[in-house]
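Visitor: Sharing a model that was predicted from the sequence below.
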Amino acid sequence: MGRRRAFDEDEVVRAAVGLFGGRAYDGVSVDDLVTHLGVHRNSLYKTFGSKRGLYLVALRRHLAEDVRPLAEALAAVPDAATALRLVTSADLGLLLLAAVERAPADEEVAAEVAAGLAAVDQAIAGALGVPTALAAALTAAALGLLLRGDPDGARSALTRRLEPLD
């Protein structure tokens, strides 16, 4: 009979979302996971198989708990400016890091990222009644502002420019 798990898997995955979302996959070592998540190395491997296994579970959790609710909210936006505000205020750190760091090298991560972005694009397209390509351009602009940290108030300037389009 095996020993009982000494950690809450849900809490560990939630904490891993924050850790990977703040430091990226390559910025987090297994030692970091053990230290920050409070999980023994053997338990981590037994439960998730590998660092990558935990990363995939964390990415899927992020998509389910952060990106999907964003897409649901975007499906009801009245205009592009509101969509931009929602996307740029969302916690999408792990999605962005996954897109630039892991997706180019990992097909499974690429598929998860693509599905998350497609959900956002489709929600915006449906709400605004615009082609998906135009919605994708709005999503890309919003994500670009998130990546840049909006140092010069570009979000406000872009929002003002989008309002007459609605």
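Guide: It's in.

Visitor: Please count neighbours and contacts with C-alpha atoms only from this point.
Guide: OK.

Visitor: Show me which helix runs longest in this protein.
Guide: helix 107-128 (DSSP state H).

Visitor: Against residue 130, how distant is the residue most central in space within the chain?
Guide: Central residue of the chain (C-alpha atoms, centre = their mean): residue 95, 2.7 Å from the mean position. Residue 95 sits 24 Å away from residue 130, going by C-alpha to C-alpha, to the nearest Å.

Visitor: And here is the other one:
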Amino acid sequence: MGRPRAFDEAEVVMAAAGLFAGRAYDGISVDDLVSELGVHRNSLYKVFGSKRGLYLAALRWHLEHQVRPLLAKVSAAPDPAQALRDTLTANDANSDLDLLLMAAVERAPADPEVAEEIARALRDFDAAVELALGGAAIGDGAPAELAYTLVATILGLRLRSRTSAGNGGAGPVLFDHLRQPRP
């Protein structure tokens, strides 16, 4: 009989989700995981099999406990459109999308299992936004097409705000480029 685990697996997965959301898969080494999560290398491999195994567990936790609750909140609201606006303007909600974004741009193109998880989450996101639109369409676009476009815009703006986060501590600057005169 082996020794009992010296760590809480759920806590490690949750902490790993935060690490991967902040620095991406390729930005974190196994040594980083061991030191920052406080888990022995052998334990990490025994429980998760590999860095990728921990990453998949963290991504699935993130989608289930951070992304889908945001979408469920929007879908269940009496005014889904207002709930969507409120959700997307809350700073916590924006950071709750970070691992989804990182996985979509970094791992999904190279890892079919990650790609399927991301595709499923994006379909859920599209459905929540379509509900928030209340079936309305602009021009000739169907609600599903408009939802798809809005989700791409929302996630694109979050991605841009992450790249603006290093602006001297002033916080995300989503639209500053529009206020700057062009040369």
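Guide: Looks like it came in fine. Here the structure is a predicted model, which is why all the values come from computation and not from measurement.

Visitor: Any idea what the TM-score comes out to?
Guide: Superposed pair, TM-score by TM-score structural alignment, normalised by the length of structure 1: 0.86. Supporting alignment: 154 aligned residues with a C-alpha RMSD of 1.7 Å.

Visitor: Kindly name the residues of structure 2 that line up with the longest helix of structure 1.
Guide: Using TM-score structural alignment, helix 107-128 of structure 1 lines up with residues 112-133 of structure 2.

Visitor: May I see the buried residues of the matching stretch?
Guide: 114-115, 117-118, 121-122, 124-133 (16 or more other C-alpha atoms under 10 Å).

Visitor: Repeat that for stretch 101-110 of structure 2.
Guide: 101-104, 107-108.

Visitor: Run a quick neighbour tally on residue 26 of structure 1.
Guide: Residues lying near residue 26 of structure 1 (other C-alpha atoms under 10 Å) number 9.

Visitor: actually residue 49 of structure 2, not the one I wrote
Guide: Quick note: residue 49 of structure 2 (other C-alpha under 10 Å) scores 12 neighbours.

Visitor: Repeat that for the one 4 residues further on.
Guide: The local packing count at residue 53 of structure 2 equals 14, with neighbours defined by other C-alpha under 10 Å.

Visitor: Also residue 3 of structure 2?
Guide: Residue 3 of structure 2 has 5 nearby residues by other C-alpha under 10 Å.

Visitor: Helix or strand: which one has it?
Guide: Under the criterion DSSP states H and E, no helix or strand holds residue 3 of structure 2.

Visitor: what about it, distance to residue 49 of structure 2?
Guide: Distance from residue 3 of structure 2 to residue 49 of structure 2, by C-alpha to C-alpha: 18 Å.

Visitor: do residue 38 of structure 2 as well
Guide: For residue 38 of structure 2, the distance to residue 49 of structure 2 - C-alpha to C-alpha - is 17 Å.

Visitor: go on, residue 83 of structure 2?
Guide: Counting by C-alpha to C-alpha, the separation of residue 83 of structure 2 from residue 49 of structure 2 is 40 Å.

Visitor: Then residue 125 of structure 2?
Guide: Counting by C-alpha to C-alpha - residue 125 of structure 2 and residue 49 of structure 2 are separated by 30 Å.

Visitor: how about the helices of structure 2, start to end?
Guide: Going by DSSP H, structure 2 shows helices at 9-23, 30-37, 41-48, 51-62, 68-76, 80-89, 91-95, 98-102, 112-133, 143-163, 176-179.

Visitor: Return the most buried member of the ones you listed.
Guide: Stretch with highest mean neighbour count among the helices of structure 2: helix 98-102 (a mean of 22; mean count of other C-alpha atoms under 10 Å).

Visitor: Who are the packing partners of it?
Guide: helix 9-23, helix 51-62, helix 143-163 (3 or more C-alpha pairs under 8 Å, 6 or more residues apart in numbering; DSSP states H and E).

Visitor: okay, the ones you listed in JSON lines with distance to residue 179 of structure 2 next?
Guide: Output for those, formatted as JSON lines (distance: least, C-alpha to C-alpha, whole Å):
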{"stretch": "helix 9-23", "distance to residue 179 of structure 2": "28"}
{"stretch": "helix 51-62", "distance to residue 179 of structure 2": "35"}
{"stretch": "helix 143-163", "distance to residue 179 of structure 2": "15"}
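
Visitor: Measure how far stretch 103-111 of structure 2 is from the centre of its chain, please.
Guide: Relative to its chain's centre, stretch 103-111 of structure 2 lies at 12 Å (C-alpha atoms, centre = their mean, to the nearest Å).
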